[in-house]
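>>> give me a 3D structure for the following:
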Amino acid sequence: MLNVHSYESMGTFDGPGLRLVVFLQGCNFKCLYCANPDTITLKGGTPTDVEEIVKMAISQKAFFGKRGGVTVSGGEPTLQAKGLIKLFKRLKEEGIHTCIDSNGSVYNDDVDELLNYVDIVLLDVKHFNPEWHKKITNQTNDKTLLMAKRLEERGIKFWLRYVLVPEYTDQVEHMNALGEYFKEFKHLERMEILPYHTLGKHKYEHLDMPYHLEGVKDNTPKQLEQAKALFEKYIKHVVVN
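Sure thing, here's the model as predicted:
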């Protein structure tokens, strides 16, 4: 069983091609800019049998083509790694491409086994500086960076995802340090810059939760272009998602 928050069919922003995106309930980070604060708590969600998700994926398989498939996001999907092993085994049996979108902070025996059935990982690096990372997520980034090294060692393809938040993640020295760290990774296929937005702000009001980035403005096109140009000095394929 997996505790599912919601689904998105024909997603185009969570991995290659068209994808069925499964959002799981529960996260161990508390990102200040989280667009889905309703997925943070471990409570809630819908207990769902793996075969139900497999049937949904098979019904959409014709639309996936050669590149698409299933992405499991969250929340933080690796918190439910044991259930994901069963799901991804079945998806591979059905010839369906698999992907997880993860903050990389969980690595145990279940996650180690799960990676045997993962085609690509979307690795969310919230900040390269550990103090800023903790300020943003309430956790340090050492485990995330360790996950990146493990993916590289195991030859697992991955994409970096980086949310560009004005005054929080746009410090040039730390962005350069991030690029320098990852420039030699052979299995890093691309980097996605995710623009900061406030589309999920209304959810905080609905949940009676404070929104801590009040007054922070969306990125300008120039800010996004400058960030892209900076990271392109280190990483071959950089896109603004």
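>>> contacts and neighbour counts: CA atoms only from here.
Noted.
>>> spatially nearest residue to residue 194, not counting backbone neighbours?
Sequence neighbours aside, residue 163 is the residue nearest to residue 194 in space, at 4.5 Å (criterion: C-alpha to C-alpha, 6 or more residues apart in numbering).
>>> and the end-to-end length of stretch 97-109?
With C-alpha to C-alpha, to the nearest Å as the measure, stretch 97-109 spans 22 Å from end to end.
>>> an error on my part: the question was meant for stretch 157-175.
Criterion C-alpha to C-alpha; first-to-last residue distance in stretch 157-175 is 22 Å.
>>> pull out the buried positions in that stretch.
157-166, 168-170, 175 (16 or more other C-alpha atoms under 10 Å).
>>> which of those residues sit farthest apart?
157 and 166 (29.2 Å; C-alpha to C-alpha).
>>> the strand or helix carrying the residue nearest to residue 194 - contacts with which helices or strands?
Using DSSP states H and E, residue 163 sits in strand 157-164. Packing partners of strand 157-164 (3 or more C-alpha pairs under 8 Å, 6 or more residues apart in numbering; DSSP states H and E): strand 120-124, strand 188-195.
>>> gap between residue 227 and residue 167?
From residue 227 to residue 167 the distance is 13 Å (C-alpha to C-alpha).
>>> let me fix that: residue 71
From residue 71 across to residue 167, the span is 30 Å (C-alpha to C-alpha).
>>> contact partners for the nearest residue to residue 68 once chain neighbours are set aside?
Spatial nearest neighbour of residue 68, chain neighbours left out: residue 17 (4.1 Å); criterion: C-alpha to C-alpha, 6+ apart. By C-alpha atoms under 8 Å, 6 or more residues apart in numbering, residue 17 lies in contact with 64-69.
>>> does residue 17 count as helix, strand or coil?
At residue 17, secondary structure determined by DSSP: H, G, I helix; E, B strand; the rest coil is coil.
>>> and the contacts of the lengthiest helix in the chain?
The longest helix of the chain (DSSP state H) is helix 50-64. With C-alpha under 8 Å, 6+ apart as the contact definition, helix 50-64 has outside contacts at 1-2, 10, 17-20, 69-70, 83, 86-87, 90-91, 94, 96.
>>> 7 Å instead?
Residues from elsewhere that reach helix 50-64 (C-alpha atoms under 7 Å, 6 or more residues apart in numbering): 1-2, 17-20, 87, 91.
>>> could you point out which element follows it?
Next along the chain after helix 50-64, taking DSSP H and E as the criterion, comes strand 69-73.
>>> to compare against the first, here's another:
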Amino acid sequence: MPTPAVRLGSAGRAATPAAAATRRPGEGSVHSWDLSTGVDGPGTRFVTFLSGCPLTCLYCHNPDTWKMRAGQRAPPGGSRGSTSADDVIAEAAKYRRFISASGGGATVSGGEPLLQPVFAGELLHRMKHELGLHTALDTSGFLGARATDALLRDVDLVLLDIKSWDRDTYRKVTGRPLRPTLDFAQRLADLGKEVHLRFVLVPGLTDAPGNIEGVAAFAGSLGNVARVDVLPFHTLGEGKWQALGKDFTLHDTPSPTAEQVDAAKAVFAARGLTAV
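Have a look, this model is predicted:
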């Protein structure tokens, strides 16, 4: 996910259980919003980054989205630490003509947007039906069971991360099991929902040939994966880890070479997938 150029401030305190309980329909915890091109779906996108994530990925470049942090704006009379869907939709509407002309749309991202499925669903529904925008959901899939069929009907594209095929490596990278993501991927395939799969290539961690082949074989079997983004690992988020007092354990891990990235793409291509 890109570093936002147009943001809500990320300052605020972690949401408490009481705050979550009093949050009204139409409100959610929003980290920031941004206009981006090329990394969050086709065309220019209005991207809403929701706060909170159940994963703790070792290479995450936005660890500041992990907690349910307060947005800067709240609706009159709204819950503390929340942002209204009306505010988000009003901001996106400012760019609707420009976004539509670029063949773009709106993406709900995070953090993990399915940590707030009701709010994410409202944003997707209104982006699609009120603003007429192509919609994308950017998710790890770990909380895919929280995505209702109604939510998914309002999604044109799912950006799905499969971070490793080897189960032990997946848990090492994310702190969570792989199975829920695979189940969600199969559900999306059964629904015929278009997927762009993302795989981060980390030397010494996810780059084992068998690991890449496992992801490629699974993706190729689904029938709905329109593209695979092989993303080279980088350390650009290390400063955020340091600012949060967290230990970035991949500090000495190099980025993969162009040859290593091309070799990984070739594995996906061999399974009939478009790898970029």
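>>> let's have the helices and strands packed on strand 157-164 of the first structure in TSV, adding distance to residue 239 of the first structure and mean neighbour count.
Converted to TSV, these look like this (distance: least, C-alpha to C-alpha, whole Å; neighbours: other C-alpha atoms under 10 Å):
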stretch	distance to residue 239 of the first structure	mean neighbour count
strand 120-124	14	23
strand 188-195	5	20
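>>> quick one: stretch 155-174 of the second structure aligns where in the first structure?
Aligned using TM-score structural alignment, stretch 155-174 of the second structure spans residues 118-137 in the first structure.
>>> of the contacts of residue 17 of the first structure, which are reproduced in the second structure?
Compared against the second structure with both residues aligned by TM-score structural alignment, their matches' C-alpha atoms under 8 Å, the contacts of residue 17 of the first structure retain 64, 66-69.
>>> where does residue 36 of the second structure land in three-state SS?
strand.
>>> mind listing the helices for the first structure?
Assigned by DSSP H, the first structure shows helices spanning 50-64, 81-93, 109-114, 130-137, 142-154, 172-182, 201-206, 221-231.
>>> how about JSON lines for the ones you listed, with distance to residue 192 of the first structure added?
Output for the helices of the first structure, formatted as JSON lines (distance: least, C-alpha to C-alpha, whole Å):
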{"stretch": "helix 50-64", "distance to residue 192 of the first structure": "21"}
{"stretch": "helix 81-93", "distance to residue 192 of the first structure": "24"}
{"stretch": "helix 109-114", "distance to residue 192 of the first structure": "24"}
{"stretch": "helix 130-137", "distance to residue 192 of the first structure": "18"}
{"stretch": "helix 142-154", "distance to residue 192 of the first structure": "15"}
{"stretch": "helix 172-182", "distance to residue 192 of the first structure": "13"}
{"stretch": "helix 201-206", "distance to residue 192 of the first structure": "22"}
{"stretch": "helix 221-231", "distance to residue 192 of the first structure": "9"}
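>>> and the residue opposite residue 198 of the second structure in the first structure once aligned, how close does it get to residue 124 of the first structure?
Counting by TM-score structural alignment, residue 198 of the second structure lines up with residue 161 in the first structure. As judged by C-alpha to C-alpha, residue 161 of the first structure and residue 124 of the first structure stand 5 Å apart.
>>> again with residue 82 of the first structure
Separation of residue 82 of the first structure from residue 124 of the first structure (C-alpha to C-alpha) stands at 21 Å.
>>> then residue 34 of the first structure?
Shown here: residue 34 of the first structure relative to residue 124 of the first structure, a distance of 12 Å by C-alpha to C-alpha.
>>> got it, and residue 57 of the first structure?
For residue 57 of the first structure, the distance to residue 124 of the first structure - C-alpha to C-alpha - is 24 Å.
>>> how many other residues sit next to the aligned partner of residue 132 of the second structure in the first structure?
Using TM-score structural alignment, the partner of residue 132 of the second structure in the first structure is residue 95. Counted by other C-alpha atoms under 10 Å, the residues lying close to residue 95 of the first structure total 12.
>>> so who does the residue nearest the centre of the first structure touch?
For the first structure, the residue sitting closest to the mean C-alpha position, by C-alpha atoms, centre = their mean, is residue 101 at 3.2 Å. Counting by C-alpha under 7 Å, 6+ apart, residue 101 of the first structure touches 72-73, 121-123.
>>> now with 10 Å, please.
Contact partners of residue 101 of the first structure, counting by C-alpha atoms under 10 Å, 6 or more residues apart in numbering, are 14-15, 21, 23, 71-78, 120-124, 158-161.
>>> could you do residue 161 of the first structure as well?
101-103, 122-126, 190-194, 238-241.
>>> circling back to that earlier point, which of the helices of the first structure sits closest to residue 38 of the first structure?
Closest approach to residue 38 of the first structure among the helices of the first structure is made by helix 201-206 (7.4 Å; C-alpha to C-alpha).
>>> counterpart of that closest one in the second structure, which residues?
By TM-score structural alignment, helix 201-206 of the first structure lines up with residues 238-243 in the second structure.
>>> which parts of that stretch are buried?
The neighbour-count check on stretch 238-243 of the second structure (16+ other C-alpha under 10 Å) flags 238, 240-241 as buried.
>>> contacts for that stretch, please.
The contact list for stretch 238-243 of the second structure (C-alpha under 10 Å, 6+ apart) reads 59-64, 245-251.
>>> ok, these vs residue 269 of the second structure, which is closest?
Taking C-alpha to C-alpha as the measure, residue 269 of the second structure lies nearest residue 59 of the contacts of stretch 238-243 of the second structure, at 25.1 Å.
>>> excluding sequence neighbours, find me the nearest residue to that closest one.
Per C-alpha to C-alpha, 6+ apart, closest to residue 59 of the second structure is residue 250, 7.0 Å.
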